[in-house]
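Student: Provide a 3D model corresponding to the input given below.
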Amino acid sequence: MLRVAVVGSGPSGVYTAQSLVEQTLVPDVRVDVLDRLPCPYGLVRYGVAPDHEKIKSLQQNLRTVLEHDRIGFVGNVPVGEDGVPPERLLELYHAVVYCVGAARDRRLGVPGEDLAGSCSATDFVSWYSAHPDAVTHAFALDGRSAVVIGVGNVAVDVTRILARGPDELRPTDVPEAALGALAASGVREVHMVGRRGPSQARFTTKELRELGALPSARVAVEPSDLALDPAYADPSGLPAVNRRNLEVVRGWADRPPEPSGASRTIRLRFFLRPVEILDDGAGRVAGVRFERTVPDGTGGVRGTGTYEDIGAGLVLRAVGYRGAPPAGLPFDPARGTVPHAAGRVLRDGAPSPGEYVAGWIKRGPTGVIGTNRPCAKETAGSLLADAQWLARRTVLDDPVAVLRAWGLHPVEWSGWQAIEQAEAALGRSLGRGPVKIPDWPGLLAAASNGD
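Tutor: I've put the predicted structure just below:
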């Protein structure tokens, strides 16, 4: 028997576990999928917007994998800093695959970024997704205007959530406190701003079109912004996704002004680079100063020395993710990844026996959910190729029992099912569908009912 730990229960971790147990080269592989949280599914539970039911339904596919008779879910087990060190984990398992994602957001690096009211979109997403680490977060929703910096899918998600009415969010699993705060929000204008043009934006067309379908908001685009895009006049040479994006944005810009019953406005702005978050004099955000940019002829942009201020009480940066150094593992700070060869962790340039990586911590924060499948398969293939000598390592019996003996309190699959039941009951008490429990004590108390 080959006993493997997969650290992280998001798509990359679950796909890695699936690749390990569904192959026939090594017939008896047992996998424990470990997670710091008592709940599985990673960013599918805590990163997908609550109004994206189709994508969230992927949880059912992940559930099917985690219910395999040779896969176990072991939650509430931190690994690394303040948890089980990697070297001790190798006392329990023949091999460990780290699928820990990219936990940090990228910063803008401009003055005023740490003012009250200037936040990462990652934290905002965690808040409305009921991540238990975000329970103390508060966001300035009392101002009339918000600025979202970035033009990727995360930027579109947070823009859409800010612009939705409460009745549109009530049928989702958004936690009650976040729903109440969004219902009381004074935000009526959301500016989504990118430093380059729409033909280079990273959002997908489906996500972009959803902004125009919101019943409580209208989309406005500055035609003068679009005119700066080299592909504006003739988008035929663009890749299909970029061409469709530009066509959608052009359609909004060409639409004549008309009276609208929408209570909110989404303003898409391009070729503006943030240079300073403005202070209201009391240590809070008053807006953002942008420098107008123009194409530099090489696919980038250059500043023009012309500036524009956009007033706002809330600024959300959505300019990408970055891997954080996993405690006890080597790390390449330039790439934000763990050095590896086909998924084998490299220490001082040589493969580290029994240690592997998959997902964003392996390749960086790129691709969509499905990109994790081939990535996981490659890592699983490397591990299985090493199986003969991995199985010679002596490991302790019953890893979960040992974790308990070490003072941890693992939440197994029955505990997760109890959390699901508690969330369904919470939703019924509020006249809603299942509502997420947003805090650690509540999650662990619910999980204890499954023990």
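
Student: From now on I want contacts and neighbour counts done on CA atoms only, so please keep to that.
Tutor: OK.

Student: where along the stretch 251-400 of the chain do the helices fall?
Tutor: 360-363, 372-385, 387-390, 399-405 (DSSP state H, counting those that start in this stretch).

Student: If you count contacts, what does the second one end up packed against?
Tutor: Think helix 372-385. Counting contacts by 3 or more C-alpha pairs under 8 Å, 6 or more residues apart in numbering; DSSP states H and E, helix 372-385 packs against helix 11-22, strand 344-347, strand 350-357.

Student: want to throw these into CSV with distance to Ser236?
Tutor: Putting the helices and strands packed on helix 372-385 into CSV (distance: least, C-alpha to C-alpha, whole Å) gives the following:
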stretch, distance to Ser236
helix 11-22, 35
strand 344-347, 42
strand 350-357, 40
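
Student: Which one of those lies nearest to Ser185?
Tutor: With C-alpha to C-alpha as the criterion, Ser185 lies closest to helix 11-22 of the helices and strands packed on helix 372-385, at 33.1 Å.

Student: and that closest one, which residues are buried?
Tutor: 11-21 (16 or more other C-alpha atoms under 10 Å).

Student: Stretch 223-241 now?
Tutor: Buried-residue list, stretch 223-241, by 16+ other C-alpha under 10 Å: 225-226, 228-229, 231-232, 235, 241.

Student: Make JSON lines out of those residues and add secondary structure and distance to Thr306.
Tutor: Below are the buried residues of stretch 223-241 laid out as JSON lines (DSSP: H, G, I helix; E, B strand; the rest coil; distance: C-alpha to C-alpha, whole Å):
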{"residue": "Asp225", "secondary structure": "helix", "distance to Thr306": "14"}
{"residue": "Leu226", "secondary structure": "helix", "distance to Thr306": "17"}
{"residue": "Leu228", "secondary structure": "coil", "distance to Thr306": "14"}
{"residue": "Asp229", "secondary structure": "coil", "distance to Thr306": "17"}
{"residue": "Ala231", "secondary structure": "coil", "distance to Thr306": "23"}
{"residue": "Tyr232", "secondary structure": "coil", "distance to Thr306": "22"}
{"residue": "Pro235", "secondary structure": "helix", "distance to Thr306": "27"}
{"residue": "Val241", "secondary structure": "helix", "distance to Thr306": "31"}
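
Student: Could you also give me the structure for this second sequence? I'd like to compare it with the first:
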Amino acid sequence: MRHIAIVGSGPAGYYTAEAALKQWGDGVRIDIFDTLPVPFGLIRTGVAPDHQSIKGVSRRYEATALTENVRFVGNVMIGRDVTISELQNLYDAVILATGAPNDRKLGLPGENLANVFGSAAFVGWYNGHPDFADLDPALSHDTAVVIGNGNVALDVVRILAKSNDEFEGSDIVAHALSALDASRIRKIVILGRRGPHQIAMTPKELGELAHLTRACPHVDASDLPDEADDAVLDPGQRKSVGHLRAFASANFCAEQEVVIEFDFFAAPRAILGKDRVEEVEVERTRLDNGKAVGTGETYRIPAGLVIACIGYQTSKIPDVPYDEHSGHFSNEEGRIRPGLYCVGWARRGPTGTIGTNRPDGFAVIEKVATDIGDGASKAGRPGFDALANERGVQYVKFTDWQKIDKAEIANAREGAPREKFVHVDQMIEAATRG
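Tutor: This is a model prediction of the structure:
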């Protein structure tokens, strides 16, 4: 019998568990650990609340979770309740699937001013992550600045720009919906250091901006390259730039409450204000061999809210080698050291789609299979249970999560699929009820 511990219950964790079941069938026992009492990681707290079709992938993970060979072990923090070395002593392989939940820093003067947030914090706020439920961003100024030219930036912009009615069918949490309904933001500026051809925004997400009921996107036509230059782009990128061209030709922004302004060739240099953000200092850039180079021309954007969507980093774990430059665990194709592995964003950084984690999970299980052979020498699940009992660790099982899930669905406001619990004690209370 092989005993596998997977740390992290998001897409990478469950795809890896699925791969282990296909590799060994009844010859494996898999425990999936998570700090939170609820599973699915990024699907629950990272995917935009108005993208419910994407969240549907959790049904696939649920099928894996309900097999007898797989167990969810929620509300267990690595380092507080159990260490990595202890897990390695108990399991034949420990696989870190912890994702990249931390914001990369801007590295700019003033980034610690009030009402300046990273996207992990801001997205966590409107998605009900317990770490960010009390963030309480002020939405009282008429201008917000969003830094970044990827899909996360588009998610943030779309959430800020939507009307209350447009959130019907979403699982945005009540505290965020109430704050957004009272928002006074009327202009959202998207800063990008490079130009339209360098964006990391996909056509679907860009296209959604054209269908908002009270907001419209605008692009300065002078920022766009000659249309003939689009021929060098791949089809998806060409379609994305096509949306930007449409935004440049639209003439209806004056009729809308909220304007979404794309500011290309614009690098933030400082965030200014006394106690909270009041302005963003920006330097105009130009491209030099594809890189953004400052021109020396600067200007300021008055703003009361800044959200940086510039990437994520994996959380460090004591005694696990870490690549500071790349922001993830040091590894060789998923191997950290004998018996310890990583997968997904914890292995490669925040790249690819949710589905990219599936082949990643299967690849690391192939390495585990080569390394551990028949297993059978470790205590596995019974060993962890004995340790948890000794330390008084009360973990949450998948059947407990199903109680939480049922309670959230029952608490949903009209037109919403659920109302998430945003504090761990609420989750635990629901899990132990009935």
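
Student: Got a TM-score for the pair?
Tutor: TM-score for the superposed chains, counting by TM-score structural alignment, normalised by the length of the second structure: 0.96, backed by 434 aligned residues with a C-alpha RMSD of 1.8 Å.

Student: Now render the helices of the stretch 251-400 of the first structure as a markdown table, adding mean neighbour count.
Tutor: Putting the helices of the stretch 251-400 of the first structure into a markdown table (neighbours: other C-alpha atoms under 10 Å) gives the following:
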| stretch | mean neighbour count |
| --- | --- |
| helix 360-363 | 26 |
| helix 372-385 | 20 |
| helix 387-390 | 15 |
| helix 399-405 | 15 |
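
Student: Could you count how many residues lie near the closest residue to Pro40 of the first structure other than its chain neighbours?
Tutor: Excluding the flanking residues, the one nearest Pro40 of the first structure by C-alpha to C-alpha, 6 or more residues apart in numbering is Ser9, at 5.3 Å. Using other C-alpha atoms under 10 Å, the number of residues around Ser9 of the first structure comes to 30.

Student: what's the spacing between Ser9 of the first structure and Pro111 of the first structure?
Tutor: 37 Å (C-alpha to C-alpha, to the nearest Å).

Student: Return the residue of the second structure aligned against Leu179 of the first structure.
Tutor: Residue correspondence to the second structure (TM-score structural alignment): Leu179 of the first structure is matched to Leu177.

Student: Run through the residues that contact its match.
Tutor: 126, 164 (C-alpha atoms under 8 Å, 6 or more residues apart in numbering).

Student: before we move on, which element is it in?
Tutor: In this structure, Leu177 of the second structure is located in helix 174-181 according to DSSP states H and E.

Student: any idea which helix or strand comes after that helix?
Tutor: strand 187-191.

Student: helices or strands next to that following strand in the packing?
Tutor: Using 3+ C-alpha pairs under 8 Å, 6+ apart: strand 187-191 of the second structure touches strand 143-147, helix 151-161, strand 258-263, strand 266-272.

Student: now the helices of the stretch 251-400 of the first structure in a markdown table, with distance to Gly328 of the first structure?
Tutor: Converted to a markdown table, the helices of the stretch 251-400 of the first structure look like this (distance: least, C-alpha to C-alpha, whole Å):
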| stretch | distance to Gly328 of the first structure |
| --- | --- |
| helix 360-363 | 14 |
| helix 372-385 | 20 |
| helix 387-390 | 20 |
| helix 399-405 | 18 |
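
Student: Which among those is found nearest to Leu268 of the first structure?
Tutor: Of all the helices of the stretch 251-400 of the first structure, it is helix 360-363 that lies closest to Leu268 of the first structure, at 29.1 Å by C-alpha to C-alpha.

Student: average distance between the closest one and the second structure?
Tutor: By mean C-alpha distance after the TM-score superposition for the first structure, the fitted helix 360-363 of the first structure averages 1.1 Å away from its aligned residues in the second structure.

Student: Find me the equivalent region of that helix in the second structure.
Tutor: So helix 360-363 of the first structure sits over residues 345-348 in the second structure, by TM-score structural alignment.

Student: centre of the chain versus stretch 168-181 of the first structure, how much separation?
Tutor: Distance of stretch 168-181 of the first structure from the chain centroid (C-alpha atoms, centre = their mean, to the nearest Å) equals 19 Å.

Student: distance between the ends of that stretch?
Tutor: 14 Å.

Student: how near is the residue mapped onto Val411 of the first structure from the second structure to Gln426 of the second structure?
Tutor: The alignment partner of Val411 of the first structure in the second structure, by TM-score structural alignment, is Val396. To Gln426 of the second structure, Val396 of the second structure is 13 Å away according to C-alpha to C-alpha.
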